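Asker: how would this look folded up:
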Amino acid sequence: MEFFVFCSLLQFLNLQWKSRGFPPGPTPFPIIGSIWWINFRADHGSLKKLAKAYGNICTLWMGHRPVVVLYGFQAVKNGLTNNSEDVSGRLQTFIFNKMADGKGILVSNGLIWKQQRHFGIGTLRKLGMGNKGMERGIQTEAHYLVEFFRDKKGEAVDPSFPIVHAVSNVICAVVFGHRFSLEDKTFRQLIEAFNHIVAFGNSYFYYICEVFPWFVEHLPGPTKNVPNSTFDEDNMVQSVFDLFLGGSETTATTLRWALLYMLVYPDIQDKVQKELDAVLSPSHLICYEDRKKLPYTNAVIHEILRFSSIVLITLPREAVKDTTVLGYHVPKGTLIMANVDSALFDPGYWETPHQFNPGHFLDKGGNFVIREAFLAFSAGHRVCLGETIAKMELFIMFCSLLQKFKFTVPEGVKEINTDIIFGSTMKPHPYKLCAVLR
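Answerer: As a prediction, the model looks like this:
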């Protein structure tokens, strides 16, 4: 017993010594570090409390490993963009290695990440990303989504799966070469599998594995002896997985929030539809270029992205070499955790951060303006490579639906639940709506 106490004391003193020079933070303890300080499953309140106590850049310890936490727009932006390449690594843990074995785009590092990301972007562009080819695919899925709601003839329906189906089929057409029908059992199994993966990302078991890495040390670790060429079948499969996950989950979740907000704010829905009616004919096929003529609608879509804030914290980045973050020396191997949510709700950059307000993206003349604190797609070297596709999908599908339907609360529903389901992405609780043909 005395020996255990002595060893624990030595570990405690060692941690205090190691923490010198890092940004301030809660006192770390042996084995558990200081990650216990944060209740990740509550909301962003505990990170706000952390920033209030220690500043907008502070340090948590995951066991004996330092995690630099960035809070607020200025800290998040500067921390991810200043010396961006230095902090472009991705945390390699048992969980990530079990998922991807260091391959693909999302959780890979070094040469593999650079080659696969470059190839992925190039391939998406060749297959239509950002041009008319991709737009036609999105318009096709928007048409099927409109037809789904039309067939329901105003009856109450849960829009979740049809939305996931429509959004996923856009990327399916790119990476698989065909679209799936709503009745396809294989497709449903694929979506359910992705849902389990996303839910696991913020489960207690995931954090237990991260806080106690010694628990799984005997299991396979990071890929070794990376060859000069990373174009093999394993990387291809993992990259397809990453593109499918990144190209469906986040956009579909945002579109689910979009329709929910139209139920909560019917006056905003009405204003969008009045603008659509004034600018476009009823038979007009919505295209991405229309956003330039629809400033209020474009502002509403950006406010949906801001207010839903579906990714509270970016996947941890890792310093790939000794560097400086906001004036602090950060050694190689330090993790960087950016609270993007805090930038999207930073009271120093948004007039009414905790209100759904499309005016955040409009100037005094009613023209659309982007805001510097709008970091919904992250920043730096790991910025979302699907940002262009996501914005096209959201705009075309949202406008196509509101052009055709008025969305209302089903009869008998007294209250709309806008609380989040906490996971790797922040989903709304299941809900039903009525799509009434206009």
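
Asker: can we go C-alpha only for contacts and neighbour counts from here?
Answerer: Fine.

Asker: residue 282 versus residue 274, what's the distance?
Answerer: Distance from residue 274 to residue 282, counting by CA to CA, to the nearest Å: 12 Å.

Asker: brain fart, residue 192
Answerer: Applying CA to CA, one obtains 36 Å for the distance of residue 192 from residue 282.

Asker: who touches residue 331 in this structure?
Answerer: Remark: with contacts taken as CA atoms under 8 Å, 6 or more residues apart in numbering, residue 331 is in contact with 319, 321-323.

Asker: now the top helix by length along the chain: buried residues?
Answerer: Of all the segments of type helix in the chain, defined by DSSP state H, the longest one is helix 132-152. Within helix 132-152, the residues scored as buried using 16 or more other CA atoms under 10 Å are 134-135, 137-146, 148-150.

Asker: what sits up against that helix?
Answerer: 127-128, 162-163, 166-167, 169-170, 173, 285-288, 392-393, 396-397, 400-401, 404, 435, 437.

Asker: same check, this time on stretch 179-189
Answerer: The list of residues contacting stretch 179-189 from outside it, by CA under 8 Å, 6+ apart, reads 162, 165, 169-170, 172-173.

Asker: another for comparison:
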Amino acid sequence: MILHFIYDSLDFKSSVILIFVLLILVDIIENKNPPNFPPGPWPVPFLGTIFTKMDFKTMNKLTEVYGKIFSVRVGSQKMVIASGYKIVNEALIRQSDTFADRPDLPLFNKTFNAIGVALSNGYPWHMHRKFTVSHLKTFGDGKQSLEFGIQQECVYLCDAFKAEKGPFNPLFITNGAASNIVACLILGHRFEYHDENYQNILRLDTECFKLTGYTRAQLYNVCPRLFDYLPGPHQTIFENYRKIKCFLSGEVRKHREDWDPSNPRDYVDNYLAEIKKKESDPEAGFNIDGLVVTCLDLIEAGTETVTTTLRWGLLYMIKFPEIQEKVQEEIDRVIGQSRQPCFADKVNMPYTHAVIHEIQRFGNVLPLGFPKRATKDTTLGGYFIPKGTSITTNLSSVLHDPEEWETPNTFNPKHFLDEHGQFRKKSAFLPFSAGKRACLGEQLARMELFMFFTSLLQQFSLSKSPDEEPSLDGEIWFTYAPAPYRICVSPR
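Answerer: Here you go, the predicted model:
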């Protein structure tokens, strides 16, 4: 009777207002934080903290307000942000098993479908990670065959630099060099820097990294069903990835046509063999779709971050010529000009080794890492974190933690040198993240960065373009990349 009376008493406008108020109350009740949950900005009903940018600079500012652990809400999904070395170390190392899963991220799952290595969970993730680690040990990490391949690519890289007749943007060439190492590893061959089809694939992938950092693209995670029908950068991301996966599917198809199980040439061949082995275990996820997505995982992990780090390195060398000269003095003393650098030279080149580490620290290429999800109820930094909660570790705050670095906001290779000028490790150096979700290709990336960097500085002196002053302020993509700049090179 009461409900009937209320219904009869309301006009259309009042009914709409009542329904809206009820929905707000439902949203507040459903999304109420549990006791002792990390504090954070007040969320907007239905949308969460939609007006809070999800970039590392904003996260650093929020840390000053709410502390080193706080929370935000993307739609109805709660996300905890952990900052500072002590808290991040607790999450990634001491609670590595607890924060081993990936959360549901519609913007990425649209393409990666929660398969492969980077975005899968549970048994499929465990099996794919185990298989990929085994392949890297067989075909690469620290093996002479891979080092020889990197040395060959160094020749192509230096030749491409030498062919430039004036100021040029190094993005195109460095991207080609870094991607070729991964291409050889997974596809069995490299691509010429002027291969238009392959360079277009790299451009599409770079554009995805750039657009993914846009707030408008991240809105897709709030309401994917709605945004599926709306234009925006998310549509460009999906179309780019579709073209990239089409390209990779073509490469897989070529491999299947002349595949010899007794003579595996690369990652694709090994994966095809694993598909056969796991026919009785479909839950492991080894199939052609899994192969294509895993290839995409490896290409993205091994190309964009190395390219961006190398670009930061070249930028720092032209901005700090005195550091460039010290690196070249060490190269001349240890390697000379009569042979190529090799990875074993690293132990005899503490200053160059320290400079590369400082490039990674100061460059801050992957400032927020990649989100993880709690597999069980836990506590972090004294706060309660319920099972299923997403967590983002602010790696930028670790690499610039004033409690861990003498001059955190200054480019300073001495961070990695002891009082005797010898290289020293720092526990707060986490550019590759840490724990069970740390970058699989960390050792490969270390080899590439050392050999590319030393090869270039062995052969060239680098300087800025006479008509521009490049900025040390980067652009916030999914990664943190240098703004476009040009360099001049002169043979030494």
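
Asker: residue ranges of the strands in the stretch 1-150 of the first structure, please?
Answerer: Applying DSSP state E, counting those that start in this stretch to the stretch 1-150 of the first structure gives strands spanning 57-62, 65-71, 89-90.

Asker: where does stretch 298-314 of the second structure end up in the first structure?
Answerer: The counterpart of stretch 298-314 of the second structure in the first structure, using TM-score structural alignment, spans residues 243-259.

Asker: same deal with stretch 125-141 of the second structure?
Answerer: When stretch 125-141 of the second structure is aligned against the first structure using TM-score structural alignment, it corresponds to residues 113-129.

Asker: rewinding a little: and the strands of the stretch 1-150 of the first structure as TSV, adding mean neighbour count?
Answerer: Below are the strands of the stretch 1-150 of the first structure laid out as TSV (neighbours: other CA atoms under 10 Å):
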stretch	mean neighbour count
strand 57-62	24
strand 65-71	25
strand 89-90	25
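
Asker: same list (those strands) but as JSON lines, adding distance to residue 46 of the first structure.
Answerer: Putting the strands of the stretch 1-150 of the first structure into JSON lines (distance: least, CA to CA, whole Å) gives the following:
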{"stretch": "strand 57-62", "distance to residue 46 of the first structure": "13"}
{"stretch": "strand 65-71", "distance to residue 46 of the first structure": "11"}
{"stretch": "strand 89-90", "distance to residue 46 of the first structure": "24"}
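
Asker: closest to residue 155 of the first structure out of those strands?
Answerer: Evaluated over the strands of the stretch 1-150 of the first structure, closeness to residue 155 of the first structure peaks at strand 65-71, with 43.7 Å, by CA to CA.

Asker: run through the residues that contact the residue nearest the centre of the first structure.
Answerer: Taking CA atoms, centre = their mean, the centroid of the first structure lies closest to residue 311, which sits 3.9 Å from it. The neighbours of residue 311 of the first structure, taking CA under 8 Å, 6+ apart as the test, are 340-341, 376, 424-426.

Asker: using the three-state scheme, assign it.
Answerer: Secondary structure for residue 311 of the first structure, judged by DSSP: H, G, I helix; E, B strand; the rest coil, is coil.

Asker: could you report the distance from the residue mapped onto it from the second structure to residue 208 of the second structure?
Answerer: Structural correspondence for residue 311 of the first structure with respect to the second structure (TM-score structural alignment): residue 366. With distances taken as CA to CA, residue 366 of the second structure is found 15 Å from residue 208 of the second structure.

Asker: same check, this time on residue 101 of the second structure
Answerer: With distances defined as CA to CA, the gap from residue 101 of the second structure to residue 208 of the second structure amounts to 23 Å.

Asker: show me where the stretch 101-250 of the first structure has its helices.
Answerer: In chain order, the stretch 101-250 of the first structure shows helices spanning 110-126, 132-152, 160-175, 185-200, 204-211, 233-246, 249-264, with DSSP state H, counting those that start in this stretch as the criterion.

Asker: closest one of the buried residues of helix 132-152 of the first structure to residue 105 of the first structure?
Answerer: Of all those, residue 134 has the smallest distance to residue 105 of the first structure: 21.1 Å, by CA to CA.

Asker: and the closest one, how far from residue 167 of the first structure?
Answerer: 12 Å.

Asker: and if you look at residue 313 of the first structure?
Answerer: Looking at residue 313 of the first structure against residue 167 of the first structure, where the rule is CA to CA, the gap reads 23 Å.

Asker: same check on residue 399 of the first structure?
Answerer: As defined by CA to CA, residue 399 of the first structure lies at a distance of 14 Å from residue 167 of the first structure.

Asker: follow-up on the earlier one: can I get the helices of the stretch 101-250 of the first structure in JSON lines with distance to residue 419 of the first structure?
Answerer: Rendered in JSON lines, the data for the helices of the stretch 101-250 of the first structure read as follows (distance: least, CA to CA, whole Å):
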{"stretch": "helix 110-126", "distance to residue 419 of the first structure": "35"}
{"stretch": "helix 132-152", "distance to residue 419 of the first structure": "25"}
{"stretch": "helix 160-175", "distance to residue 419 of the first structure": "16"}
{"stretch": "helix 185-200", "distance to residue 419 of the first structure": "16"}
{"stretch": "helix 204-211", "distance to residue 419 of the first structure": "20"}
{"stretch": "helix 233-246", "distance to residue 419 of the first structure": "23"}
{"stretch": "helix 249-264", "distance to residue 419 of the first structure": "11"}
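
Asker: what's the closest of the ones you listed to residue 70 of the first structure?
Answerer: For these, proximity to residue 70 of the first structure was assessed by CA to CA; helix 204-211 is nearest, at 19.3 Å.

Asker: can you list contacts of that closest one?
Answerer: Under the criterion CA under 8 Å, 6+ apart, residues 31-32, 35, 62-63, 93-95, 200, 215-216 lie in contact with helix 204-211 of the first structure.
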